[in-house]
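> Structure here, sequence nowhere to be found:
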């Protein structure tokens, strides 16, 4: 079940989390959530809520959560981009085979603008990348 309280619970939101200390109220046989901090994954800030005190271990746990969450968000964004390619393929097939004239009229402009925007960003980003090293098929021999 749950680990022994007190421990921290992170209620995630877009830019981080509200951090709660979970405490066991044995008298009422329930868990209490005490808001102790706000964690921001963009800048790494940990803001204490109210007059709460964080132990060194709790601060370290929040810092570890921030690092893990940043990695998770980056992986999610990369996966979203991969899924977008599949969505574009499915949408293209739907437009080709089943979309009615009103669908085409309603979607043409926003889709074309979004695709052009993405194309411009991709072309710019690709132009900023270093050129790949050419493999001319020759091997260096220093005999």
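Looks like it came in fine. Small disclaimer: the values here were computed from a predicted structure and weren't measured.
> CA only for contacts and neighbour counts going forward, please
Noted.
> so how far is the strand or helix carrying residue 58 from its chain's centroid?
If you go by DSSP states H and E, residue 58 is part of helix 56-97. Here helix 56-97 shows a centroid-to-chain-centroid distance of 5 Å under the convention C-alpha atoms, centre = their mean, to the nearest Å.
> Put this next to the first one:
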């Protein structure tokens, strides 16, 4: 920690991101050495949209509010990133079509054609099924 950062600049909580959510730590410095301690208080599951206290901990109202706020922000962020990935995929498919038409050699096309066709077929089936469900 540099001199410009003080203990009051630290957040009250730290969320260690995991594939399925996060591990929540409460940040404290109330020890004789003024050392930063990270005390695990909960585990968040973003797939289920819930959280559980760690061990025999009892979460405070502030803990629960911080976790809820983080969970809401994380969910919104993931949705935004997912949409950006779809937009990027569309661009990649367009560039791949251009590459196949203008640059790819026979060996290049032999290497990728089956895998690309199966991936596109899978995506097409999902999109057609979802559209049909929406139209019902």
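Ah, there it is. From a predicted model like this one, the values you see are computed outputs, not experimental measurements.
> tm score of chain vs chain?
The TM-score (TM-score structural alignment, normalised by the length of the second structure) is 0.83; 131 aligned residues with a C-alpha RMSD of 2.2 Å.
> so the helix holding residue 58 of the first structure corresponds to what in the second structure?
Taken onto the second structure by TM-score structural alignment, helix 56-97 of the first structure occupies residues 61-102 there.
> That stretch against the first structure, how far on average?
Compared with the first structure after fitting, stretch 61-102 of the second structure deviates on average by 1.1 Å (mean C-alpha distance after the TM-score superposition for the first structure).
> Can you list the helices and strands that the helix holding residue 58 of the first structure packs against?
Using 3 or more C-alpha pairs under 8 Å, 6 or more residues apart in numbering; DSSP states H and E as the contact test, the elements touching helix 56-97 of the first structure are strand 30-40.
> what stretch of the second structure does the strand it packs on fall on?
Using TM-score structural alignment, the residues of the second structure aligned to strand 30-40 of the first structure are 35-45.
> Name the helix or strand for residue 21 of the first structure, please.
Following DSSP H and E, one finds residue 21 of the first structure within strand 16-25.
> what's the offset of that strand from the middle of its chain?
Chain-centre distance of strand 16-25 of the first structure: 22 Å, with C-alpha atoms, centre = their mean.
> Would you mark the buried spots in it?
Going by neighbour count (16 or more other C-alpha atoms under 10 Å), the buried part of strand 16-25 of the first structure is 16-24.
> quick one on the thing from earlier: report the distance from the match of strand 30-40 of the first structure to the chain centre.
Centroid separation between stretch 35-45 of the second structure and its chain, computed with C-alpha atoms, centre = their mean, is 19 Å.
> what's in contact with it?
Residues from elsewhere that reach stretch 35-45 of the second structure, judged by C-alpha atoms under 8 Å, 6 or more residues apart in numbering: 14, 20-29, 50-54, 57, 59, 67, 71.
> Since that was my last question, I'll sign off now.
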